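Novice: next come a sequence and a model predicted from it.
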Amino acid sequence: MNSKTLRKLEYNKIISLLADHASSESGKQLCRSLLPQTELSAIEQMQEETAAAFTRIIKKGRPSFGGCVPVEASLKRLELGASLGSGELLSIGRLLDCAGQIKSYGRHETVDEFPDCLDFYFQRLEPVTRVASEIRRCILEEDVIADDASANLQKIRRSIQSFDGKIHSALNSMVNGSMRNYLQDAIVTMRGDRYCLPVKAEYRSQVKGMIHDQSSTGSTLFIEPMTVVKLNNDLMELHAKEQEEIQVILSTLSSMAAEHCEELRVDYEVLTTLDFIFARGSLAVDQNASRPVLNQEGRIYIREGRHPLLDRTKVVPTTICLGDDYDLLIVTGPNTGGKTVSLKTTGLFTLMGQAGLHIPALDRSELAVFTEVYADIGDEQSIEQSLSTFSSHMTNIVSFLKQVDEHSLVLFDELGAGTDPTEGAALAIAILTSLHRRGIRTMATTHYSELKVFALTTEGVENASCEFDVETLRPTYHLLIGIPGKSNAFAISKKLGLSDEIIEEAKTHLSDQEESFEELLSDLEHSRRTIEREQAEIRAYKEELETLRRRTKEKQEKLDAQKERIIRDANEKAERILQSAKDYADETMRNFRKFGKENISASEMEKEREKLRQRMAKTSSKVTLEKAQPKKAYKPSDFKLGTSVRVLSMNLTGTVHTLPDSRGNVEVQMGILRSKVPITDLDIIEETASYTSKQTRRTSSGKMKMGKSLTVSPEINLIGRTSDEAVALLDKYLDDAYLAHLSPVRVVHGKGTGALRNAVHQYLKRQKHVKSYRLGAFGEGDAGVTIVEFK
């Protein structure tokens, strides 16, 4: 990929973000050197690695590679037989510790976890635990060797501590004794690793010893008393032995490390690679990115892509298609409308995908593998404003037009701008036509209406526009494929306060063809908005229908379960009753045999017979399980929607929900349950049978007479009905409630889409005996209920 395109599409900023996710300096270097690849197999491997790292980070968190420090120089010295210092050995220890931690991180916790492409790297790591633990035990810090690094070092340091104690004891006795008056300060100090006393110059002759230093004024001499000279000498010898022993320890540790030079090199190489891979995975997690589907057919399909350099809380996802039904996409629309964002998103996603990086877009987004990407955006181009000139554009275009081929992606921003509009549009069409004939995937942004017409009239070329809200004077940043964009210059100017007189004058300078074309674009925009609104309503209706279908299925399943339970309970109860009757019959037979043998009187036998008859009559009433028969044979035409019926087999009442089908079956609504039953199992409930003496009046003869008030419920449930069914049921119910002097009553229609509620309200408006109606208040059912009052 050419460096100019990488810079213009701001690929370097993505690489900078990537490097920030690496832990080691070597990993950061690999990130900074990452370039887009052109071999599909290599790209797929990198994408697979990034996806595996992404998954592991989500499951286990981000591993740290801070211990991956460069050790190559130390390894070369070890191979030459040199002994390393404590700092170099510590670096080797850190590298081995890091290898151990990362190898542990890479192990699968359960047998159910599937292996991935990163297992190969984790298996190559060799922590060399023996060397790492020994370095950690012996070297505490870069210049601090542990006392127990060796038995000899521990013995020497104990002697040093003993001599330190003797020297301090001797000097402290001098400081606190008769020599105190000779001292400048009552302290013990050191000069050149030897313990001394600060003696006043005038008392030099009073203190026997070796002078090691004097103050800048000459008033103080630092004297080592003769009594501690030998002790200091012995102490210096011990310190020399200590250094010798430390060198022995470092030499031993170096020899141990030298045996594993190759493993250390592999560890460093693998850790660097894994740091690079996990930096890619971490960036994908941070950007909520997904793995693109790659192809070599030049097909691009970005699903709701978000430019990774824009504020993620404000960026609007955009969907971009290119290379399937058309190979040239012309994006139009006003300034600041998001055209350049769409252009840069397409180019940058292509570069990121070919560099093995995930892209911030929805799953199943597709990217094509191109050998080269050419972008004419201008040296000073930014997302907000274009500062490029015609000459700089053309210089850049000429530089790559001869090099492009069918495996290239070409991006133009404001093609042909910066010169005479007529000539610029003609030149732009010529350039795009040349690329289109060669089958080169191209995306261009423009203001020219001529290019919109070119896209409309040329096969394999498609228009697109960035949506703009004229009311708020703000772009929505939605890319609309297939719709040319308007410049909206007149509308924006009018919204900003330009007088109608000037705007009308401006319109007179447009040709009839230009004006009609703008009107066509306005009509297309209006049609698109209408279609989108209607599609949203259709989706809402589909969701509601799916909800109703699911609820109906659940109700049917509950009804079937209830039927099975009722039949099962009835059979069990019948079996118990029959068994009881059989037992009683056996007992009776035994009694009659006994009466015959023992000559029991006839009166006692008659009493026993009477008791038997009573018991059998009682048992018979329980055992009667025969199915009740309908009062008369009904025809399918006798059943209407809303007809009140009794289901004989279940001894439940309900209303007819559907008309009889060809087999003579109807659906009956019984409370919350709905079941399909044959009409032979139904008995129509006559309405006259439902009248009771709710109201009475006295006649002249003093007798009471029945009123025609119907016993009705104070509410009706219409949920699940169609509008026509609901109105039919409601009409009958309101008549009954009005005759029964019930007021107010509740009509339950649910919320849903509001269609059933609207049908109910339209019906109530036309009823003369309805005084008023309103939606239910809080506690009455809210908008799912209508309260009706009669006059």
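Specialist: Perfect, I can see it now.
Novice: all contacts plus neighbour counts: C-alpha atoms, from now on.
Specialist: OK.
Novice: where do the strands sit along the stretch 51-200 of the chain?
Specialist: 139-141, 144-145, 189-191, 194-200 (DSSP state E, counting those that start in this stretch).
Novice: make CSV out of these and add mean neighbour count and distance to Asp683.
Specialist: Listed next are the strands of the stretch 51-200 of the chain as CSV, based on neighbours: other CA atoms under 10 Å; distance: least, CA to CA, whole Å:
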stretch, mean neighbour count, distance to Asp683
strand 139-141, 16, 97
strand 144-145, 16, 102
strand 189-191, 15, 119
strand 194-200, 24, 121
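Novice: quick one, which of those strands is nearest to Glu372?
Specialist: Between Glu372 and the strands of the stretch 51-200 of the chain, the shortest gap by CA to CA is with strand 139-141, which sits at 51.7 Å.
Novice: hmm, who's touching that closest one?
Specialist: Outside strand 139-141, the residues that touch it by CA atoms under 8 Å, 6 or more residues apart in numbering are 86-87, 90, 145-146, 149.
Novice: circling back: adding distance to Leu435, write the strands of the stretch 51-200 of the chain out as JSON lines.
Specialist: Below are those laid out as JSON lines (distance: least, CA to CA, whole Å):
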{"stretch": "strand 139-141", "distance to Leu435": "66"}
{"stretch": "strand 144-145", "distance to Leu435": "70"}
{"stretch": "strand 189-191", "distance to Leu435": "84"}
{"stretch": "strand 194-200", "distance to Leu435": "86"}
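Novice: with Asp724 as the reference, name the closest of those strands.
Specialist: Per CA to CA, nearest to Asp724 of the strands of the stretch 51-200 of the chain: strand 139-141, 88.0 Å.
Novice: put this next to the previous one:
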Amino acid sequence: MNNKILNQLEFPKIKDWLQSHASNSLGKELANKLSPSMDLDEVVHWQEETDEAVTVLRLKGNVPLGGITDIRPNIKRASIGGILYASELLEISNTLYGGKQFKHFIEQLEDVEIPHLRQYADQIVPLNQLERSIKSCIDDYGNVMDGASSRLRTVRNQIRSYESRIRDQLEQYTKSKSQMLSDAIVTIRNERYVLPVKQEYRSTFGGIVHDQSSSGQTLFIEPQSVVELNNKLQEAKVEEGHEIERILKELSGLVEADATLLRQNVNLLQQVDFIVAKGKLSRQLKAAKPTMNQNGYILMRQARHPLIEDDEVVSNDVEIGQDYTAIVITGPNTGGKTVTLKMVGLCTLMAQSGLQVPAQDGCELAVFDHVFADIGDEQSIEQSLSTFSSHMSNIVNILDEVNSNSLVLFDELGAGTDPQEGAGLAMAILDYVVGRNARIIATTHYPELKAYGFNRDEVINASVEFDVTTLQPTYRLLLGVPGRSNAFDISKRLGLNDSVIEQAKSMVSDDSRSVENMISSLEDSRRKAESRFEEADQLLEDASNLHDSLNREYEQYLNQKQQYREKAKEKASKIVEKAEQDAESILKEIREMKDEAHIKEHRFIDAKKKLTDQKEQLEADTKDNQPKKKAKQTQKLLPGDEVHVLSFNQNGHIVEQVSNKEYEVQLGILKMKVPADQIEFVKREDPLNTKPMTKVKGQHHHVKPELDLRGERYEDAIQRLEKYVDEALLANFHQVSIIHGKGTGVLMKGVQKFADEHPSIKGKRFGHANEGGNGVTILELK
């Protein structure tokens, strides 16, 4: 299949659509390489894989492939002795976990016939030791943890000790000399702790000036009293860097040792993502799995062009390759002939690529060695060829390569030249291709070809229906009925004088009138058949409605039967209870006379036990029908309490009480209102165990992980941002969110520029869809 044919039939658009359904870059890569195969066994194998994905998606809704990324570059770098970054090792760990999740997911589908997907899952090797080694050293944010080694823990404890001593000394300045400071806070510049000193008090503090504000009114000074401590802090950080590098090198060596199995897992997961993407596309298209053959036979019921919107596309039945090998579609322009032509060609390419086709179940398609098409105006400006010459050059190439296992699509065959010569040429070309036993679908508006299929067994005429009443095409394909001229009918509907129409009819040849009358007769017969089909369809619908009605009545009968059974059980229970009481009374009287009657005690006990067993059995039968209890609260819920939401089977935190019967609860990233009877109290945080705090003018306050700047003036917003970043650095935040909104974009650009120039900000990005999108900038702090 050459690219020209694929482009003419719009196959690249299908590939783009398929890529959008892939979960990661691995699947997108294979989707981009998608091309039809000419091997029947391979196509059948692909179709089976796609159908398995459709089955799993229908049963489970989705396939877990989260966290999987293309780690092949990371594996390659580790294999040649390179040291991977912590984030790259985290990608490897997440991909291993994702592969393990998929493997477990498939293993749970024990009763589902999915041999191909099961084979992929079986070949995935869970490298648990490597995954644990990475997870024990690197957290979910891609940072090396303290517990990665005892030496790293010791060094970081030293760092925290130095930082605490430095802050304590600098906070003495914020208390005693706050009037000399622009703001009574401790901040960081060039990875050293400093104070924001007003310009006029520079000499008072001494030490080293590391930076100044944009206005020049504030100097960031490291007082001489903390220079030595800052030096020790920097030495400890250097040692920390060396230890982190050693840990990363060791982990990279483990990746190198498992490189072969890692590549194997990635390749398997790539195939799985590609197959699942094909399944998702099939579900969106409401497509069906085609039966594939190598006999050139095509059968599609209610087939649709996949690239036309559902509310615009018209379904058609297409069959070729058994009783006839060629379809000649005649009729006026804009009737939908070309769409039908492209639909058959595109569905063939999709099927040979392992994709399901938008048609009813039971469709059948062939695997062709070649799909040829001559569609549209392919005029070559460079060669100064006319439209006719361009088409003929393309047709010449087709005739040179066509064989019995080819599908040939001709659009407006013979157009662009004298009508009589064009019609003759069109029939000669069709005869040649039919003689090669290829499968042909051709469109034309030449009236001479309307009778082409009547004396050729291999050819069938077809047309696209035209509604004379509305003067619009219906786009329905009519096999066996050639398109007839509607000029006289249309002219009459538009008000042309009857005498003019009659004179025009008299000028038409007898042969043409005979053909038109024959076509008209065929259309009448078709309409009668369709009318009878509609009557039969209506009878079937009535029978189906009657069947549904009987089913509903039967269900109602079963429900009433169950209710009667419950009432009977209740009544029987009461009867047994009364009988037990009566029996107890009788047994008591008999026991008093047992010496006279010589009756043994154990027989009394047995009789009583039988009555008790009957009562217990009735109670057990009705126990399952009791309504389930709702959650009961043992104490009042407060904001911040951890709770369990019964309706979602998930833990969250109370945000606020909406009413006496409803609370607002935070579940992950979602906030939702939940009825009080669906909430169970779990625990309440110690009020002393709060978020990180910083000191400002002797008072403590929380540092939130986000800053909202919306609605503020530009200068005020930047000043707040500068102060907030300093506080976040002191709170040891690795990441913060700056909410600036979209608006005119001025504030967004200001935040971006500030992030680029700030020495303690190592990276920035816009928020994801669930983080606020382009209205939020995420800052990564050093």
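Specialist: Everything's here; your move. Since we're looking at a predicted model, the values are computed, not measured.
Novice: quick one: map Thr395 of structure 1 onto structure 2.
Specialist: With TM-score structural alignment defining the correspondence, Thr395 of structure 1 maps onto Ser393 in structure 2.
Novice: ok so that match is a helix residue?
Specialist: Yes - the assignment for Ser393 of structure 2 by DSSP: H, G, I helix; E, B strand; the rest coil puts it in a helix.
Novice: separation between it and His370 of structure 2?
Specialist: The gap separating Ser393 of structure 2 from His370 of structure 2 is 18 Å, by CA to CA, to the nearest Å.
Novice: which of the two has more neighbours?
Specialist: His370 (20 against 13; other CA atoms under 10 Å).
Novice: does that one touch Ser404 like I think?
Specialist: No - between His370 of structure 2 and Ser404 there is no contact under CA atoms under 8 Å: 9.7 Å.
Novice: how far is the helix or strand that Ala585 of structure 1 is a member of from where the chain is centred?
Specialist: Secondary-structure element containing Ala585 of structure 1, defined by DSSP states H and E: helix 512-598. Averaging C-alpha positions (CA atoms, centre = their mean, to the nearest Å) puts helix 512-598 of structure 1 35 Å from its chain's average.
Novice: in terms of secondary structure, what does that helix contact?
Specialist: When contacts are defined as 3 or more CA pairs under 8 Å, 6 or more residues apart in numbering; DSSP states H and E, helix 512-598 of structure 1 packs onto helix 602-623, strand 673-678.
Novice: for these, which one sits closest to Asp267 of structure 1?
Specialist: Among those, strand 673-678 sits nearest to Asp267 of structure 1 (CA to CA), with 70.1 Å.
Novice: which part of structure 2 lines up with the following helix or strand past that closest one?
Specialist: Beyond strand 673-678 of structure 1 on the C-terminal side, the first helix or strand identified by DSSP H and E is strand 682-684. Using TM-score structural alignment, strand 682-684 of structure 1 corresponds to no residues of structure 2.
Novice: can you name the next helix or strand after strand 682-684 of structure 1?
Specialist: On the C-terminal side of strand 682-684 of structure 1, the closest following helix or strand by DSSP H and E is strand 696-698.
Novice: in structure 2, what stretch matches that following strand?
Specialist: Counting by TM-score structural alignment, strand 696-698 of structure 1 has no counterpart in structure 2.
Novice: do the same with stretch 333-345 of structure 1
Specialist: Under TM-score structural alignment, the match for stretch 333-345 of structure 1 is residues 331-343.
Novice: off-centre distance for that stretch?
Specialist: On CA atoms, centre = their mean, the centre of stretch 331-343 of structure 2 falls 34 Å from that of its chain.
Novice: in it, what counts as buried?
Specialist: 331-332, 335-343 (16 or more other CA atoms under 10 Å).
Novice: with stretch 101-117 of structure 1 instead?
Specialist: Buried residues in stretch 101-117 of structure 1, counted by 16+ other CA under 10 Å: 101-103, 105-106.
Novice: just stretch 50-67 of structure 2 next, same as before
Specialist: Across stretch 50-67 of structure 2, burial judged by 16+ other CA under 10 Å covers 50-57, 63-65, 67.
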